[in-house]
Structure formats: structure tokens, C-alpha cells
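Colleague: What would the 3D arrangement of this be:
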Amino acid sequence: MSVSELLTQIALLGIAIGANGLSALAGGGAGLVQLPALILLGLPFAMALATHKVASVALGLGATGRHWRASSLDLKRSAVVLGAGLPGVCLGASMVLALPDQAATASLGLLTLGLGVYSARKPDLGTMDKPRPLTASTVGVGACGLFIIGILNGSLTSGTGLFVTLWLVRWFGLSYARAVAHTLVLVGLGWNGMGALVLGLSGEIRWDWLPALVLGSLIGGFLGAHYSLVKGSRLVKRSFEILALLMGGSLLIRCL
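Modeller: Sure, this is the predicted structure:
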């Protein structure tokens, strides 16, 4: 391995730990850091996207161990997240390469900024765990929202975990800490695993970069999940808002 290749691997490890640690703490957003970094390191968009999707599954694995031990998941709501979101992910991933990159990035930036502003304007949102009863209307509307977010996850790819976190807080009544647990495990493993499969079958993956990215995702996912459980919902809420504002702004700047 040459010096430049070694430095690239070290950079990939550091990027993955940082991006996935923040994502595991805030409930999404790893792709807003990791995907642009892969592109800046020289990968074309399609290859960077497929490589990121495969590596992001490790974020779910890293977070699952910590949240599973803490019994953070609700099985009925988990079933809704997977059942409604996975078809959307498949649809979005199958049409991603046909989307104009600049327009998609700008739209995602505006949406992400909006999430951060909305959460910041509601200081008590998600600080208490008050699950809404799973009536037919609650599940129906909730599933429609998750299906739409799934399409965004498969196509726009970056930061849509933040959307799932806020939807679980706003519509299903979960605290930020519990919503983040569901997002990391179900989106990280289920949604991103499906997206990785669809994109992997139709695109190229930079396999020699995956070990560093996967290791960094595992470490970052575990550390972020640990601190989200230890510090509670208020820190998670503030981290969510800061990351949403920063990443939304960075996406808009990329479009200029």
C-alpha cells in the first residue's frame, strides 16, 4: 500500500467515525457528511452513493447493539417503519440516477433546514416519551409519511434519517431518545440495507474503501448511541437541531 493510499484509508476512517457518531447522536445525517466526502475524495456520484449505502448499514449494526441492550425499540412501531418505508426505499433507489443532482440537493437542503428550525421553535418537542395509541388513522397517516420519506431515502440519500426521527417524534409521540433508537436500527439496517442492495445491483461499489468506512461506522454508531442513551432527550434534541441547520446550509452552499 502506497503512502497516499494509507492516508486515504486513515481519512476514510476518521470521516466515518465523525459522521456516524454525530448521526447516531442526532438521529440521522451521516450521509450529509460522508457522501460529499467520498465525492470530494474522487468518486463519481453513482459510485459514491452505492459505497455510502453499503457502509451506512454498519451504522445500524453499531447502534443496534447498544440500543438492543437498553430495550429502546417498540416492536409494533418498528413494524410500521419497516413495512411502510421499505417499498419507498426501493422505489426511490430505482429512480435515483434519473434525478437532476443540483435540484435534488437544493430541495434536500431546504427540507433539512426546515426540520432544524421547526424543532428549535418547539422547545418541549420530543423531550417526553408520550407514544400515541396505534389506531387505524395513526398507523395510516404515519405509514404514508414513512413511505414518502422512504422514497427520499432511496433517491436523495443524505440526511433523511433526520426526517424519520422528527416524524416519529411529531406524529407517533416518541421522545427524541427513543425516536433516534428506532431510526438508527430500522433505517440504518433495514432501509439502508435495501437501498444498498438495489444500488449495488445496478451500480459500482468501491470495495477497497469499505473496510475503513465500515469500521468507522461501527465505532461511530456505538459511541453516538451510547451518549444518546446516557445524556437523554434534551441533548439529542439539541444535537438534532444543530446538525439539521449545519447540514441543510452546507447542501444549499454546494448548489451555488
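Colleague: make it CA atoms for all contacts and neighbour counts henceforth
Modeller: Fine.
Colleague: helices or strands up against the helix or strand where residue 62 lies?
Modeller: According to DSSP states H and E, residue 62 maps onto helix 45-69. Helices and strands touching helix 45-69, as assessed by 3 or more CA pairs under 8 Å, 6 or more residues apart in numbering; DSSP states H and E, comprise helix 3-26, helix 30-40, helix 192-202, helix 210-231.
Colleague: Turn these into a markdown table, including mean neighbour count and distance to residue 117.
Modeller: A markdown table is the format used below for the helices and strands packed on helix 45-69 (neighbours: other CA atoms under 10 Å; distance: least, CA to CA, whole Å):
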| stretch | mean neighbour count | distance to residue 117 |
| --- | --- | --- |
| helix 3-26 | 22 | 15 |
| helix 30-40 | 21 | 17 |
| helix 192-202 | 21 | 26 |
| helix 210-231 | 23 | 21 |
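Colleague: for these, which one sits closest to residue 86?
Modeller: Between residue 86 and the helices and strands packed on helix 45-69, the shortest gap by CA to CA is with helix 192-202, which sits at 7.1 Å.
Colleague: name the helices or strands packed onto the helix or strand hosting residue 154?
Modeller: With elements taken from DSSP H and E, the one containing residue 154 is helix 136-155. Judged by 3+ CA pairs under 8 Å, 6+ apart, the packing partners of helix 136-155 are helix 75-95, helix 160-170.
Colleague: Name the stretch among these that sits most buried.
Modeller: The highest mean neighbour count among the helices and strands packed on helix 136-155, using mean count of other CA atoms under 10 Å, belongs to helix 160-170: a mean of 25.
Colleague: here's the other one to compare against:
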Amino acid sequence: MKFIIAFFLVGSFTAANSQDLKVFWEKNDLGYTLFAKNDEYCPVSISLDLNITNIVFSEGDKKIFIVPPKAEKFQIGKLALIPGKGGNFSYKYKSVLGDITKAEYEKDKGYDLPFQKGRSFNVFQGYNGSFSHQNENSIDFTMPEGTEVLAARDGMVIKVVQNNTQSCAEKECKKYNNFILVYHPDGTFAEYVHLKFNSSKVKPGDAIKVGTLLGLSGNTGWSTGPHLHFVCFIPGFDKRNTVQTKFKTNTGTSLEYLVEKKTYLKEY
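Modeller: Here you go, the predicted model:
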């Protein structure tokens, strides 16, 4: 019995969607078993490209696998050698935070405005804005540096980046964005971006409620002035799909999509 084994990790990821995941194998009585270890606090999706010769894969042609949060040894499948023949296998994979098999999300979910009661802020760039929101459903609130940023929805904190101090008006400065990434119960994510240096009040693994103090607004990364960038998205292997969200405005009894150049008061 002879096995030849090779594996590759493929795909490139930004700081916001990179993940702490490992695919590995162990020998069993009939061949090998593929496992995945997920150190993230949310599911991670894997796209597996398996190349086998004289080997049977227990999962057939299946290519997409969803690894649960904090899974130490999630079984992807078994590789069994065809008797009397030498076999070999190789694999490569790409992965992304979240469960890409979730086809539906809560489109009419009401999000809280991400700031304190009694405050009002202007939306200076809205969905598909001309400066940096082309083909992106995201919102920019003009907001003085140091303003308290609150969770717009219940969720789980997945990533916190708060070590950057630089900013500039060029896209190249996006790598200096300070942000907090939150995973929602319906499988969507929200990012709160351009936060102040070392201002986060939460950490990965924190289960948060709507209204939880996340951190302070700032002017870091790809930014021309102090503001809060908020975006909600569905994960994908090639790109994330940003979605428009309805916010509770005024007293919180009505829901609406926020409009560019309009100021919104939070009275709840």
C-alpha cells in the first residue's frame, strides 16, 4: 500500500475576513481521515479541491463544508485506498468566515442606530456612495472622534483591530482601518470601522446585545475625516455581498433605510 500526499492552502484574505482555520489529516485503518480545526467564534466555510487516484472519498463529490465555531477536530471525510492498487491524493482549499450555505437572512430586521440616545448624526455617504462606496451597501456617519459606538444588533464579536493610528484619503490606507467585526444570529456580519486607536471595549468571543458599547469612533485607515463606517454583509468565497439594513429612527417605532445627506436623531 502506497500513499502520496500533498496539500495546499489557496486564496487571499483581508484582515476582516481572514480566519484561524487548519485542515489536516490522520491515518486510519483503511487510509486517512481529513479534519478541520476552527479557532474562530463563528462557523467557517471551506471549499475543498480534492485530487485522488485509486482512492474513494467518503463524501463523494461534495466540496463545501461548514466547520462549527471552536471545533477542535471536525471530520471532513475519509479517504479509503482501493484494495490492490497504489493510491495518492492531494488537496487545496480556500475558506471564509461564516456559513455560505445560508441562503436567507432577516431582510426586515430593525437595526438600532449605533450611537447613544439623544444624539444625532449626519449620513455623509450612503449606499453606493460616489467616494468609496461604489457597489457597496454601507453607511458613513459624520462623527467626532471619541464618540461612543454602540452595537446595532445582538451578536458575537469575531475580530477586533485597534492598533492603527494612520489615515489617508487613498485606498492604500485601508490596511490601517481599526474595526470590530460582529457575527449575527442570521449569518450576516457587521463591521464598525475607522475606530480610535486602542478604544475597543470588547474582545473576540464576547456575546453582545444591541446597545453594547463597542468602542470609540475615530479617523483611522482609509478616511478623510472622523466618521463611523458601518456595513452589513453576507460572506462569500470570492467577495462579500453587502446588504442594505433598515434602522430604527426617532423614537424607534418606525424602520427606514438611511438616506445620504440626511441627519438622524435617536430618541430610544
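Colleague: So after superposing, what's the score?
Modeller: The TM-score (TM-score structural alignment, normalised by the length of structure 1) is 0.28; 121 aligned residues with a CA RMSD of 5.9 Å.
Colleague: Arrange the helices and strands packed on helix 45-69 of structure 1 in TSV, one row each, with distance to residue 78 of structure 1 as further columns.
Modeller: Below are the helices and strands packed on helix 45-69 of structure 1 laid out as TSV (distance: least, CA to CA, whole Å):
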stretch	distance to residue 78 of structure 1
helix 3-26	17
helix 30-40	21
helix 192-202	15
helix 210-231	17
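Colleague: What residues sit buried inside the helix holding residue 62 of structure 1?
Modeller: For helix 45-69 of structure 1, the neighbour count (16 or more other CA atoms under 10 Å) marks 45-67 as buried.
Colleague: Which one, of the helices and strands packed on helix 45-69 of structure 1, ends up nearest to residue 111 of structure 1?
Modeller: Between the helices and strands packed on helix 45-69 of structure 1, helix 30-40 lies closest to residue 111 of structure 1; by CA to CA that is 12.8 Å.
Colleague: who wins for proximity to residue 237 of structure 1 among the helices and strands packed on helix 45-69 of structure 1?
Modeller: Counting by CA to CA, and looking across all of the helices and strands packed on helix 45-69 of structure 1, nearest comes helix 3-26 at 7.0 Å.
Colleague: Just name whatever secondary elements that closest one is in contact with.
Modeller: Contacting helix 3-26 of structure 1 under the criterion 3+ CA pairs under 8 Å, 6+ apart are the following elements: helix 30-40, helix 45-69, helix 176-182, helix 210-231, helix 233-254.
Colleague: what's the fourth one packed up against?
Modeller: Using 3+ CA pairs under 8 Å, 6+ apart as the contact criterion, the elements in contact with helix 210-231 of structure 1 are helix 3-26, helix 45-69, helix 176-182.
Colleague: How far does that helix sit from its chain's centre?
Modeller: Here the centre of helix 210-231 of structure 1 is set off from its chain's centre by 13 Å, with CA atoms, centre = their mean, to the nearest Å.
Colleague: With the longest one instead?
Modeller: A distance of 9 Å separates the centroid of the chain from that of helix 45-69 of structure 1, by CA atoms, centre = their mean.
Colleague: right, and the helices and strands packed on helix 3-26 of structure 1 - which one's nearest residue 145 of structure 1?
Modeller: Between the helices and strands packed on helix 3-26 of structure 1, helix 176-182 lies closest to residue 145 of structure 1; by CA to CA that is 14.9 Å.
Colleague: Show me which residues of that closest one are buried.
Modeller: Within helix 176-182 of structure 1, the residues that qualify as buried are 176-182, counting by 16+ other CA under 10 Å.
Colleague: which of those lies closest to residue 222 of structure 1?
Modeller: Taking CA to CA as the measure, residue 222 of structure 1 lies nearest residue 181 of the buried residues of helix 176-182 of structure 1, at 11.4 Å.
Colleague: Relative to residue 78 of structure 1, how far out is that closest one?
Modeller: 10 Å (CA to CA, to the nearest Å).
Colleague: One more: residue 150 of structure 1?
Modeller: Taking CA to CA as the measure, residue 150 of structure 1 and residue 78 of structure 1 are separated by 14 Å.
Colleague: just to revisit the earlier point, same list, the buried residues of helix 176-182 of structure 1, but as TSV with distance to residue 210 of structure 1 please.
Modeller: As requested, the buried residues of helix 176-182 of structure 1 are exported to TSV (distance: CA to CA, whole Å):
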residue	distance to residue 210 of structure 1
176	30
177	29
178	29
179	28
180	25
181	24
182	25
